[in-house]
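In: any chance you could fold what I've pasted below:
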Amino acid sequence: MKIVTVRDVAKLAGVSLATVSRVLNGTAAVSEGVRTRVLAAVDDLGYVPSLSARSLRATRTETIGVVLPDLRNPFFPTLISEAIQAANELGHSVITAASVRPVEEALWLAKRRAIDGLVLVDADRTGGAPSEELASLVPVVAFDRVPRVSGVETYQVDNYLGARRVTALLLRSGGRRFAHIAGPLELDVSADRLRGMRDELAANGVDDVQIVEGDFSEESGERQFGALLASSTAPDAVFAGNDLMAIGAMREAAQQGLRIPEDLQVAGFDGLVLGEYVTPGLTTYEQPAAEIARAAVNRLLELIAAPQARASAPEVHRIEGTLVARGSTRVLDEHDMHELGAVSARRGPRP
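Out: As a prediction, the model looks like this:
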């Protein structure tokens, strides 16, 4: 069957291609007689305008982009899923892309007018100059990690507060020799979590903490905890910069014959579902992924509608998470749990 084109419509209506375009897109006034002839030709021929072509000509695509470096960290798919749901509920589609060069990927989308706005994830290490170009093309907001882009707002959990609460729990649970397995320290989230732990320990008269640096993977948690055990003072309380590294540390502890939480207490950060299913369950600071995603998407849509509302200086919106106590730390009484703002999610023995 022959595909009907706009040329066929113009020929049947006896008008130019430009006139057909004006009628179909409503971009300029035409006489009622011409409009009637064009629409009659469309009906007679069964012409269906190309949606992709119309989106290229339209002011808005009703589509936003979410770009990140990879999907290996299970927290990011959770965050992206929440963002897609929030955008869909507000009538927008989402293009998701993972690239080792996330800003270049975002630029490619923006320059082709494929998106109205963009959410950057994990953009901290992408550099400054390309990001400045990106921010001039489309409205941009960031999840989780602060990008080096002037005026871009970031939505993240309160990493500093979360780290202080995790450390306070380890102190209340009887921790004496502390260690921190940090994420990459050039990232703002890692630096804030380390600072939170140090400040909470200092507030309680503890100045000594061993610090090793991982890369947010299970393997690095396992490897770095092995290094801690080889030190002259093995820790009895470990706060890992994310849940994956905490789970890696627990694996190494088990291989070395350490009992958790009797010999070693371990806590993580993120609140991955996976933490519920390791044995014992992992104590963690749970990020409010749905709240972060919705706040960022809502703000992005505001900026798309009113680009002049862009902040003149970067703003970081920090959202409080939830301290979740499980079996990897010792049981605290109800009073301590209340003071820490913690919730218990300990599993009972299987029948």
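In: only C-alpha atoms for contact and neighbour calcs from this point on.
Out: Fine.
In: for the chain, which segments count as helices?
Out: Using DSSP state H, the helices of the chain run over residues 6-13, 17-25, 32-45, 51-57, 75-89, 102-111, 129-137, 159-172, 188-203, 218-229, 243-255, 289-305, 334-340.
In: in stretch 10-20, what counts as buried?
Out: Residues 10, 13, 19-20 are the ones in stretch 10-20 that count as buried (16 or more other CA atoms under 10 Å).
In: of these, just say which sits nearest to D44.
Out: A13 (10.4 Å; CA to CA).
In: report the contact partners of that closest one.
Out: For A13, the contact set (CA atoms under 8 Å, 6 or more residues apart in numbering) comprises 37-38, 40-41.
In: so which of those wins on neighbours?
Out: V38 (24 neighbours; other CA atoms under 10 Å).
In: farthest pair within the buried residues of stretch 10-20?
Out: Across the buried residues of stretch 10-20, the longest distance by CA to CA is 9.9 Å; it joins A13 and T19.
In: make CSV out of the helices of the chain and add distance to T322.
Out: Below are the helices of the chain laid out as CSV (distance: least, CA to CA, whole Å):
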stretch, distance to T322
helix 6-13, 57
helix 17-25, 50
helix 32-45, 58
helix 51-57, 42
helix 75-89, 15
helix 102-111, 30
helix 129-137, 33
helix 159-172, 8
helix 188-203, 15
helix 218-229, 22
helix 243-255, 14
helix 289-305, 11
helix 334-340, 10
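In: so which of these comes closest to S150?
Out: Set against S150 and scored by CA to CA, those come closest in helix 129-137, at 6.9 Å.
In: residues making contact with that closest one?
Out: Contacts of helix 129-137 (CA under 8 Å, 6+ apart): 103-104, 106-107, 110-111, 148-150, 152.
In: one more, for comparison:
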Amino acid sequence: MTTEHGAPTLDDVARAAGVSRSTASRAINGGERVSPEAQAAVDDAVARLGYSPNRAARSLVTRRTDSIALVVPEPDARILTDPFLAGVLRGVSEGLTGTELQLVLLLSRPDERPGHIARYLRSGHVDGAIVVSHHRDDRLEPELSRSHLPAVFVGRPFKPEGLHYVDVDNVAGGRTATHRLVERGCRRVATITGPLDMTATLDRLEGWRAELGEAGLPADVVAHGDFTAAGGAAAMEQILDEHPDIDGLFAASDLMATGALEVLRARGRSVPDDVKIVGFDALGVAERTTPRLTTVEQPLVQMVSVATSTLLDMLAGERVADEPRILTPHLVEGETA
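Out: Here you go, the predicted model:
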């Protein structure tokens, strides 16, 4: 139903409900300081008139944007090629099904000044944020810690005090991968890390070192990658040039493991006969390698589900636990170790 002027207005709803315009506005935008009788009358008038509130005007009243940000401080190309980042995007989007929230994707640009994304979040453009693949110097941690914006990190922050996050136990994952190599007889075990300004990298590296230390084996063959196949290949070339005697490799991501496999094949090294490999992620890449990659599972679906539901609870004003959710990694059998 419409009025003679076209679409029904807030004044039309107020008249039909027998309440003031301000009462009708409050009832439509959250029901604060509205009696049950007035709320019911406004709800009935909205339904009868087919009234649709102006979202811009609603945001002025509620100070809500009905949008949340998925913050990925990485170049846009990584979203398309990295199964972890693509899985996070898909999972958060699916987690918002049934809500009226829109998803805003925030990526880094090559020419972007440090702190640009943090300033955007602080300016009230979104109601909350999920942060993934953050780096030490992107300023997200201190800015979100000081702000009142509800936020959840996927991955341990460097300074987690006052921040909500969910993560996999990356130290345990690094140990699990390295333990498999040691128990398979490897005595010269190398690792390819991710970027050293990320907590996942440092934790997986710590697990690798701890496991080799307990086995009484040297932990001196380290090359740094960037969680990409090209980075894994370059790191593998470096390792073979400097340490041709390696017989085991823990690659801190499956994409880097695929690059390492190509280099080993080109250098005439057989996997797993000459060099055994364990990766990390189990997000589809390991199933497509030849031989099929042995890897450590990162429970991404559960991580994203927990992060999204936690943020929704925060937006609803519900109390959420201060303690982080740390999930357990598991070895996924393959043919490379």
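In: can you pull the TM-score for these?
Out: Once superposed, the chains reach a TM-score of 0.80 (TM-score structural alignment, normalised by the length of structure 2), with 321 aligned residues with a CA RMSD of 3.6 Å.
In: still on that earlier bit, tabulate the contacts of helix 129-137 of structure 1 (JSON lines), appending neighbour count and distance to V266 of structure 1.
Out: Formatted as JSON lines, the contacts of helix 129-137 of structure 1 follow (neighbours: other CA atoms under 10 Å; distance: CA to CA, whole Å):
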{"residue": "V103", "neighbour count": "25", "distance to V266 of structure 1": "36"}
{"residue": "E104", "neighbour count": "16", "distance to V266 of structure 1": "38"}
{"residue": "A106", "neighbour count": "26", "distance to V266 of structure 1": "38"}
{"residue": "L107", "neighbour count": "19", "distance to V266 of structure 1": "41"}
{"residue": "A110", "neighbour count": "22", "distance to V266 of structure 1": "43"}
{"residue": "K111", "neighbour count": "12", "distance to V266 of structure 1": "46"}
{"residue": "R148", "neighbour count": "18", "distance to V266 of structure 1": "33"}
{"residue": "V149", "neighbour count": "24", "distance to V266 of structure 1": "36"}
{"residue": "S150", "neighbour count": "15", "distance to V266 of structure 1": "38"}
{"residue": "V152", "neighbour count": "24", "distance to V266 of structure 1": "35"}
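In: what's the closest of those residues to V238 of structure 1?
Out: Using CA to CA, R148 comes nearest to V238 of structure 1 of the contacts of helix 129-137 of structure 1, at 31.0 Å.
In: now the closest one: how far from S217 of structure 1?
Out: For R148 of structure 1, the distance to S217 of structure 1 (CA to CA, to the nearest Å) stands at 24 Å.
In: burial count for whatever residue of structure 2 lines up with S328 of structure 1?
Out: Under the alignment (TM-score structural alignment), S328 of structure 1 maps onto T336 of structure 2. Residues lying near T336 of structure 2 (other CA under 10 Å) number 23.
In: A234 of structure 2 matches what in structure 1?
Out: Matched to structure 1 by TM-score structural alignment, A234 of structure 2 sits across from R223.
In: give me the number of residues near that match?
Out: By other CA under 10 Å, 15 other residues sit near R223 of structure 1.
In: what of R55 of structure 2?
Out: Using other CA under 10 Å, R55 of structure 2 is surrounded by 13 other residues.
In: how about the contacts made by P184 of structure 1?
Out: If you count contacts by CA under 8 Å, 6+ apart, P184 of structure 1 has them with 190, 213-216.
In: can you tell me how far the counterpart of it in structure 2 sits from I246 of structure 2?
Out: P184 of structure 1 maps onto P195 of structure 2 when the alignment is built from TM-score structural alignment. Note on P195 of structure 2: its distance to I246 of structure 2, by CA to CA, is 22 Å.
In: contacting residues around L185 of structure 1?
Out: Residues near L185 of structure 1 by CA under 8 Å, 6+ apart: 191, 213.
In: I should have written A27 of structure 2 there, sorry.
Out: With contact set as CA under 8 Å, 6+ apart, A27 of structure 2 has these partners: 34, 38-39, 42-43.
In: about what we covered before: so how far is G321 of structure 1 from the match of A234 of structure 2?
Out: Distance, R223 of structure 1 to G321 of structure 1, using CA to CA: 28 Å.
In: before we move on, what about G127 of structure 1?
Out: Going from G127 of structure 1 to G321 of structure 1 by CA to CA gives 29 Å.
In: higher neighbour count, those two?
Out: The residue with more neighbours, out of G127 of structure 1 and G321, is G321; 20 against 13, by other CA under 10 Å.
In: pull the contacting residues for the more buried one.
Out: By CA under 8 Å, 6+ apart, the residues touching G321 of structure 1 are 157-158, 162, 285-288.
In: run the last query once more with 7 Å
Out: 157, 162, 285-288 (CA atoms under 7 Å, 6 or more residues apart in numbering).
In: now do H92 of structure 1
Out: 62-63.
In: what does E286 of structure 1 correspond to in structure 2?
Out: In structure 2, the residue matched to E286 of structure 1 (TM-score structural alignment) is E297.
In: that match contacts F280, correct?
Out: Yes: checked against CA atoms under 7 Å, the pair E297 of structure 2 and F280 is within contact range at 6.3 Å.
In: and those two? Which one has more around it.
Out: F280 (29 against 19).
In: what does that one correspond to in structure 1?
Out: Structural alignment (TM-score structural alignment) places F280 of structure 2 against F269 in structure 1.
In: what's near enough to touch its match?
Out: 240-243, 284-286.
In: run the last query once more with 8 Å
Out: Neighbours of F269 of structure 1 in contact, by CA under 8 Å, 6+ apart: 240-243, 284-287.
In: what about the closest residue to it other than its chain neighbours, neighbour count?
Out: Leaving aside its sequence neighbours, F269 of structure 1 sits nearest to N242 (CA to CA, 6 or more residues apart in numbering; 4.3 Å). The local packing of N242 of structure 1 (other CA under 10 Å) involves 29 other residues.
In: repeat that for R7 of structure 1.
Out: 13.
In: that one is in contact with L17, isn't it?
Out: Yes: using CA atoms under 8 Å, R7 of structure 1 is in contact with L17, at 6.4 Å.
In: of the contacts of A13 of structure 1, closest to H317 of structure 1?
Out: Closest to H317 of structure 1 out of the contacts of A13 of structure 1 is V38 (51.6 Å), distances taken as CA to CA.
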